[in-house]
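1. okay, sequence plus prediction incoming.
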Amino acid sequence: MPTRSLKVLLATGFMVSENLLPQNDIHRRIIHLDMDAFYASVEMRDHPELANKAVVVAHDPRKHGGHGVITTANYLARQYGVGSAMPAIEAVRKVPKDLLVFIDPNFEKYRATSAQVHEIMHRVTDIIEPISLDEAYLDVTKNKLGNYSAIQLASYLQQQVYQTTHLTSSFGVSYNKFLAKIGSDYAKPFGRTVILPGDAMEFLAQLDIGTFPGIGKKTKPVMQAMGINTGKDLQEKSVEWLIDHFQRQGYVIAMHSRGIDLSPVVASRQRKSIGKERTFEPSLHDEQAALSFLRQISRQLADSLAKRHLTAGCVVLKIRDRNFQTITRRSLLKAPTQEAETIFAEGRELLMHVPEFLEAGTRLLGLSVTNLQAVNYEEIDLFDTDLGG
């Protein structure tokens, strides 16, 4: 007869062994790279006068009826208890007036900087799992650069990101995603944390339980009431005990507290095409207006290609007239591109071959790029670059 713990595991779909936990996998080499206070750091880089100011990236609530949510805050603002996802009005209450500066978010600028960072990542590996604009997991068990350790590769990434963007980042290196993420958070900013298989249990033992995913504002006080305050306290609880008290969450906590995480780094799926289109009401008749729109979406497509580290080999025009007749025309490029001007030139040429649609009135106009492929990078010698120790 299964115990209550085993019943819980079976009901939630877990595969269980005799000791309830799966065998650990320590053969992988995972990097978690995380930009330091990313949006705020971009603004401070671009506005040197913000040095020594508590920078909060959010709409100023004093100008928006007290509304607004903080996107991020620099480290000086964080010293006053200001953090991401907090109501912006809290920054007004917590930070001295002469130090506080609100900056409206500029996501176009942040995406452009993120694309630079991801271009550097792709020099090392294509097995990249982006979490947001400012952080990603990289599986470097096999990599593009040769026989280098994960620590050397992470140091190379950190150095190259700084040289290219003038922004700092932190990294964690370990044998799984959970530990790599814990590591990158451990020594911010501009931190470097390496957690080897033989050190994982000791490293986790000294952490506050709030560090572990799944132990949030509700679960933490419950655990503290039970005398559980550190990773060591979690390790001393049996897997069955954690499952009995915290069900599925308890099983995951048991795994993490023992340094186990079998989830792979999942690279973004390759897209077959990227497209932009717009419906016009009233219908569009003016050629210059149509070309202006094609130029605009050509830039958007180029940005999307750069962000995803792709080139396109084909441009496709889609057009629909006021009678709902729809056609597509395509042009194969002489060479793959991610340049807006090349995309626009091909789109303009395709449009010029269907003048009757503009004459009749264009209801829908769009461009897409297909035949996508990853950008190729030449071999790089890490030791041509100072890794910064």
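-> The structure has been received and is ready for your questions. Numbering: from 1, shown residues only.
2. CA atoms for contacts and neighbours, from now on please.
-> Noted.
3. can you verify residue 84 is assigned to a helix?
-> No: Residue 84 is assigned coil when assessed by DSSP: H, G, I helix; E, B strand; the rest coil, not a helix.
4. tell me the contacts of it?
-> Going by Cα atoms under 8 Å, 6 or more residues apart in numbering, residue 84 touches 69-73.
5. closest to residue 275 among the residues you listed?
-> Comparing those against residue 275 with Cα to Cα places residue 71 closest, at 28.6 Å.
6. ok, structure two:
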Amino acid sequence: MRTVPSIIHLDMDAFFAAVEQASKPSLRGKPVVVGGLGGRGVVATASYEARRFGVHSAMPMAQARRLCPNAAFLSGRFAAYRQNSDIVMALLRERSPLVEPLSLDEAFVDLEAGPYGPALAEVDPETGAQLVLAVAEDLRADILERTGLTASVGAAGSKLMAKIASEQAKPDGLVLVEIGSERAVLSPMPVRALPGIGPATEQTLRRAGLTTVADLADAGEAELVHLLGRAHGTGIHLMAFGHDERAVVPDRDAKSVSVEDTFEVDLADRDRILHEIDQLTARCVKRLRAAGRSGRTVVLKVRRFDFSTLTRSETLRAPTDDEGVIAETARRLALQVDTTGGVRLLGVGVSQLADYTQEDLFAQAAHTAEVEVEVAAAGEAEADVEAGVASAEVGGADAADTAPAMPPALRRWLPGQDVHHAEHGPGWVQGSGVGRVTVRFETPYDPPGRVRTFAVDDPDLEPSDPLPLRRA
């Protein structure tokens, strides 16, 4: 048992929306919603200004628009979120080598393993708690200085309590749970406060008259095992007392890399489905290579018009990150699925990951078989958020040379996308339609900028990389 609350949980506040507001001066202090903008899109993150209208993550975007029609609805910029996440994670690693990222904006840190470890081991618990508070406050100040973003931090003797403390700290706060006070903190909370208790488990417990964490502790292990099964019941009973011996595991290894899109209109044409699989494969491979990984198993996910979801997979002889091999395999898997009636969602993933890429025979054979004609892609879509934002670009060619080529798509612009104009400089897309695109020209370092409208194919307007939130 720890004598000092030396595990911290950091959670960036409304991260995606906060990055957008910091990048775009005209949106600061205003409601911002990030997510899929199509008819079937969902909210990835809402700013606190939008949350006051009832908008929250995982909500259908159509509902969010009804609740907060005056919000800025943006498609998301994964490159910008990754850029700022890297800064935050680097600041965490300055405090300890034991950093366990849970997502781009969330991580556990074990301070005992870092430069503060010896001091924490030598001081009394009260002094140690004060040192942890000072370290956490310095961390939050450094994040604000480097990115302009705020973070909420919880400190405790376990991952469970640190996570609960950071929830209490939101937004832009710091909460420390002293060693020995875990049960007092947990007791009045609803059962859903504990990880592993979802809606179904909550209903089971409620039918048994158990609504608070105190009720779970009082019920006893035998009753919870009877209601929930041995593994789940035992785990919940331990958590009800604040017991959690899980270690902070640095850089948890991803088990797979995948991307998926939900389409506004069900896809019924087989060639269009195969074309979308090619696009998904390209994005999946881009993520795979960015992580320095390769994989053996290709997985295809298909959700049909009736919401039935099918997955098909094929394991290769060796790991690969070859786009042609993965696309060919995914297409082969698609031919095993009945798509009569239409497809509303497609996903392509790679699992059984390895730390290297092997020049395997599959890749060589695929390259040899390819037609030696290169068809340039019509453009590359802005990378989607971790929850999945629908791709807006269409381009490339069918791998099968007997299939009709897809017509080149007009260049399209996504709300929130970074752009650069030869005359007006950097800006971002406010909206587009009817052959026009509206751009606000501003940077993170200046006051709100002017708005101008151009033709969607204006040669002086180009996509650009995100600017850092703070000048170098």
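-> Nice, I can see it. The shown structure was predicted, so the numbers you read here are calculated from the model rather than taken from an experiment.
7. sitting in strands, which of the contacts of residue 84 of the first structure do you find?
-> Counting by DSSP state E, the contacts of residue 84 of the first structure place 72-73 in strands.
8. number of nearby residues for residue 45 of the second structure?
-> The local packing of residue 45 of the second structure (other Cα atoms under 10 Å) involves 26 other residues.
9. make CSV from the contacts of residue 84 of the first structure and add distance to residue 191 of the first structure to it.
-> Compiled in CSV, the contacts of residue 84 of the first structure are given as follows (distance: Cα to Cα, whole Å):
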residue, distance to residue 191 of the first structure
69, 27
70, 24
71, 22
72, 19
73, 18
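10. lining up the contacts of residue 84 of the first structure with the second structure, which overlap?
-> Counting by both residues aligned by TM-score structural alignment, their matches' Cα atoms under 8 Å, the contacts of residue 84 of the first structure that remain in contact in the second structure are 69-73.
11. most surrounded residue in these?
-> Busiest of these [other Cα under 10 Å] is residue 73, holding 28 neighbours.
12. in the second structure, what residue corresponds to it?
-> Using TM-score structural alignment, the partner of residue 73 of the first structure in the second structure is residue 46.
13. got it, and residue 45 of the first structure?
-> Counting by TM-score structural alignment, residue 45 of the first structure corresponds to residue 22 in the second structure.
14. and for residue 121 of the first structure?
-> If you follow residue 121 of the first structure across to the second structure using TM-score structural alignment, you land on residue 92.
15. break down the stretch 151-300 of the first structure into its strands, ranges please.
-> Using DSSP state E, counting those that start in this stretch, the strands assigned to the stretch 151-300 of the first structure run over residues 169-174, 192-194, 273-284.
16. quick check: which of the ones you listed is buried the most?
-> Among the strands of the stretch 151-300 of the first structure, ranked by average contacts under mean count of other Cα atoms under 10 Å, first place goes to strand 169-174 (a mean of 28).
17. the helix or strand in which the match of residue 121 of the first structure is found vs the first structure, average offset?
-> Using DSSP states H and E, residue 92 of the second structure sits in helix 78-95. On superposition with the first structure, the mean distance recorded for helix 78-95 of the second structure (mean Cα distance after the TM-score superposition for the first structure) is 0.5 Å.
18. what about that helix, distance to the chain center?
-> 14 Å (Cα atoms, centre = their mean, to the nearest Å).
19. can you name the element that comes right after that helix?
-> Counting by DSSP H and E, the next helix or strand C-terminal to helix 78-95 of the second structure is strand 99-103.
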